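Peer 1: make a model of this:
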Amino acid sequence: MSVVSLLSVEVKNNPATFNAPYEFEITFECLEQLQKDLEWKLTYVGSATSNEHDQELESLLVGPIPVGVNKFQFNADPPDLSRIPNSEIIGVTVILLSCSYDEREFVRVGYYVNNEYTDEALALEPPAKPVIEKVRRNILAEKPRVTRFAIKWDSEETAPPEFPPDQPEADLVADGDQYGAEEEEEEEAEAEGAAAAEGDDAEMAGGEDTAGPAADDDAASEAGSEEIDIEESEGEDEDEEEVEEEGGDDMEMDDAGPANDDQSRPQQAVPPNADVMVH
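Peer 2: Presented below is the predicted three-dimensional model:
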């Protein structure tokens, strides 16, 4: 279970101009006294084809962290245009808000960001070099993608079974109070609905095999057809013998026959939004 749970992230200035700073109000809950500070980072993905253009816009240490619900403001500067290819400035990209404890990342929130011209003429015929003063950014704040990682906190008891891992996979089991849990529940419900539909189809497809009387009728029908085939084949054999007598050695017959082959926890009284030292 995570000692720190992200409860909400509110994007304060959205939409905004491309050169405007990023402003977030972050609320999280701490269940135990922590020995070290939390490190929050905001990363701008500059290109969809290479991580060489990713930029760390801001890194912030928050602490000491009191037990309970905490809230603070997180601001970051806009990205450096000289580090982004001109062809990647306009369009859709991603920003990543992450938090680490003792250099171990335990939560990451991803947002899609759409950069577009406010001028209709520029939108129809965008210049080769973007006119940044006319570009507006819009963060899709309603649909964040939240990823959680199991890490070791201050005690060995909190370490995951294979600590220290490379953290290749997210811990997708979220408590109901955690940020982004609703989106994950919707995805799980859709997957369960699809699986149930497949199960119904499979059950209906096997219904013919379980019908007793129908199977008996089919067997009798097959037996009758088999007798007819035998009589016809005998007649054919006689015709074939007559053909052999007339045709002599020029006609050969093939004698070969057919082959057989998200844990809930008790509510605890927590102090009102606590002041957190940001440094």
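Peer 1: CA atoms for contacts and neighbours, from now on please.
Peer 2: Noted.
Peer 1: isn't Leu42 right up against Cys99?
Peer 2: No - with contact defined as C-alpha atoms under 8 Å, Leu42 does not count as touching Cys99 (9.1 Å).
Peer 1: pull up the overlap in contacts between these two.
Peer 2: Common neighbours of Leu42 and Cys99 are not found (criterion: C-alpha atoms under 8 Å, 6 or more residues apart in numbering).
Peer 1: and the longest helix for the chain?
Peer 2: Longest helix in the chain, counting residues (DSSP state H): helix 212-247.
Peer 1: give me the distance from that one to the chain's centre.
Peer 2: For helix 212-247, the separation from the chain centroid amounts to 59 Å (computed by C-alpha atoms, centre = their mean, to the nearest Å).
Peer 1: another one to check against the first:
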Amino acid sequence: MSVVTLLGVNVINNPAKFTDKYLFEITFECLEPLEKDLEWKLTYVGSAQSDSHDQELDSLLVGPIPVGVNKFAFEANPPDTSRIPLDELLGVTVVLLTCAYDGREFVRVGYYVNNEYETEELQNAPPAQPIIEKIRRNVLAEKPRVTRFNIKWDSEATAPAEFPPEQPEADLVADEEEYGAEELAEEEAELADEDAEAAAAGGDTAMEGVEGEGVVVDDDELSDDGSVDIEGESDDELEEEEGEAEAVDGDEMEVDKPEPAAPHVAPVR
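Peer 2: Sure, this is the predicted structure:
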């Protein structure tokens, strides 16, 4: 169980100019006293092709942390445009808000950010050299992607099975009080609706022609030991059919007449 639970994040100045600072109001709950501070960071993803363009916009140490619900404001500088490829300055990117305790990250909140020109004229015909002061950003604050990690806090009892944890194996399960739980529930509901529609569309086709077919066994077909000849044919009938097959195909190929096989029986289930 996490000692610190993120309850909410509000993006205060949104939308805003590309050159404006980021401002977040963060609410979290602490369940027990902590010996060290919490370290919050905001990272701007400058390119989808390489993490070498990522920028840490700002970091903040928060502490000492009292037990209970806490709230604070986190202000971060805008990204340095000289470190962003020109062809990726506009369009959709991501900012990551993370928090770590004693160097161990335990929560990460990702937001999509859309960068575009303020006027429709510039949007339709963007200049070859970007005009930074005319670009605005819009953080998709309603759809955060929250990832949580199990870490060791102050006591050994809180340490996960493997320490330090492998962060790609994040604990994505959120309860009703955790930030991002509502958005995760909506995504799961949408996937469930899509699966139900697909099953309804293909269900009748898959079962078509199956209903009503089966094998009916009369009581007089049962043998003394309660079993039944599921082939439904006697040895004499089999020999007659084999003889007819030889007569028809005799000009083309020779067929060795097999010894009559014992009838295959199976217990009635």
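Peer 1: if I look at the closest residue to Asn51 of the first structure other than its chain neighbours, how far off is Gly224 of the first structure?
Peer 2: Leaving aside its sequence neighbours, Asn51 of the first structure sits nearest to Val45 (C-alpha to C-alpha, 6 or more residues apart in numbering; 7.2 Å). Distance of Val45 of the first structure to Gly224 of the first structure, computed by C-alpha to C-alpha, to the nearest Å: 73 Å.
Peer 1: what about these two, which has more around it?
Peer 2: Legend: neighbour count by other C-alpha atoms under 10 Å for Val45 of the first structure and Gly224, higher for Val45 (23 against 11).
Peer 1: ok, Glu105 of the second structure touching Thr98?
Peer 2: Yes - between Glu105 of the second structure and Thr98 there is a contact under C-alpha under 8 Å: 7.1 Å.
Peer 1: hang on, the earlier thing: map the residue nearest to Asn51 of the first structure across to the second structure for me.
Peer 2: By TM-score structural alignment, Val45 of the first structure lines up with Val45 in the second structure.
Peer 1: and Glu25 of the first structure, by the same measure?
Peer 2: When the second structure is aligned by TM-score structural alignment, Glu25 of the first structure is paired with Glu25.
Peer 1: state the distance from its match to Tyr44 of the second structure.
Peer 2: 18 Å.
Peer 1: out of those two, which sits in the busier spot?
Peer 2: Set side by side, Glu25 of the second structure and Tyr44 show more neighbours around Tyr44, with 23 against 14, by other C-alpha under 10 Å.
Peer 1: and the residue nearest to Asn51 of the first structure, how far is that from Pro78 of the first structure?
Peer 2: 12 Å.
Peer 1: try Glu246 of the first structure
Peer 2: 99 Å.
Peer 1: so between those two, which is more surrounded?
Peer 2: Set Glu246 of the first structure next to Pro78 and count neighbours by other C-alpha under 10 Å: Pro78 wins out with 16 against 11.
Peer 1: where does that one land in three-state SS?
Peer 2: Put simply, Pro78 of the first structure is coil when judged by DSSP: H, G, I helix; E, B strand; the rest coil.
Peer 1: before we move on, what about the one 4 residues further on?
Peer 2: The local conformation at Ser82 of the first structure, judged by three-state DSSP, is helix.
Peer 1: which residue in the second structure lines up with it?
Peer 2: Matched by TM-score structural alignment, Ser82 of the first structure corresponds to Ser82 in the second structure.
Peer 1: now the element after the longest helix along the second structure, going C-ward?
Peer 2: Of all the segments of type helix in the second structure, defined by DSSP H, the longest one is helix 181-207. Next helix or strand after helix 181-207 of the second structure toward the C-terminus (DSSP states H and E): strand 227-229.
Peer 1: next, the buried residues of that next one.
Peer 2: Along strand 227-229 of the second structure, these residues count as buried under the neighbour rule (16 or more other C-alpha atoms under 10 Å): 228-229.
Peer 1: returning to that earlier point: the match of Ser82 of the first structure and Arg137 of the second structure: what is the separation?
Peer 2: Distance check for Ser82 of the second structure against Arg137 of the second structure: by C-alpha to C-alpha, it reads 17 Å.
Peer 1: related to what we said a few turns ago, the match of Val45 of the first structure and Leu97 touch, don't they?
Peer 2: No - under the criterion of C-alpha under 8 Å, Val45 of the second structure makes no contact with Leu97, lying 11.3 Å away.
Peer 1: my guess is Tyr112 of the first structure contacts Ile95. True?
Peer 2: Yes - applying C-alpha under 8 Å as the test, Tyr112 of the first structure and Ile95 come out as touching, 6.7 Å apart.
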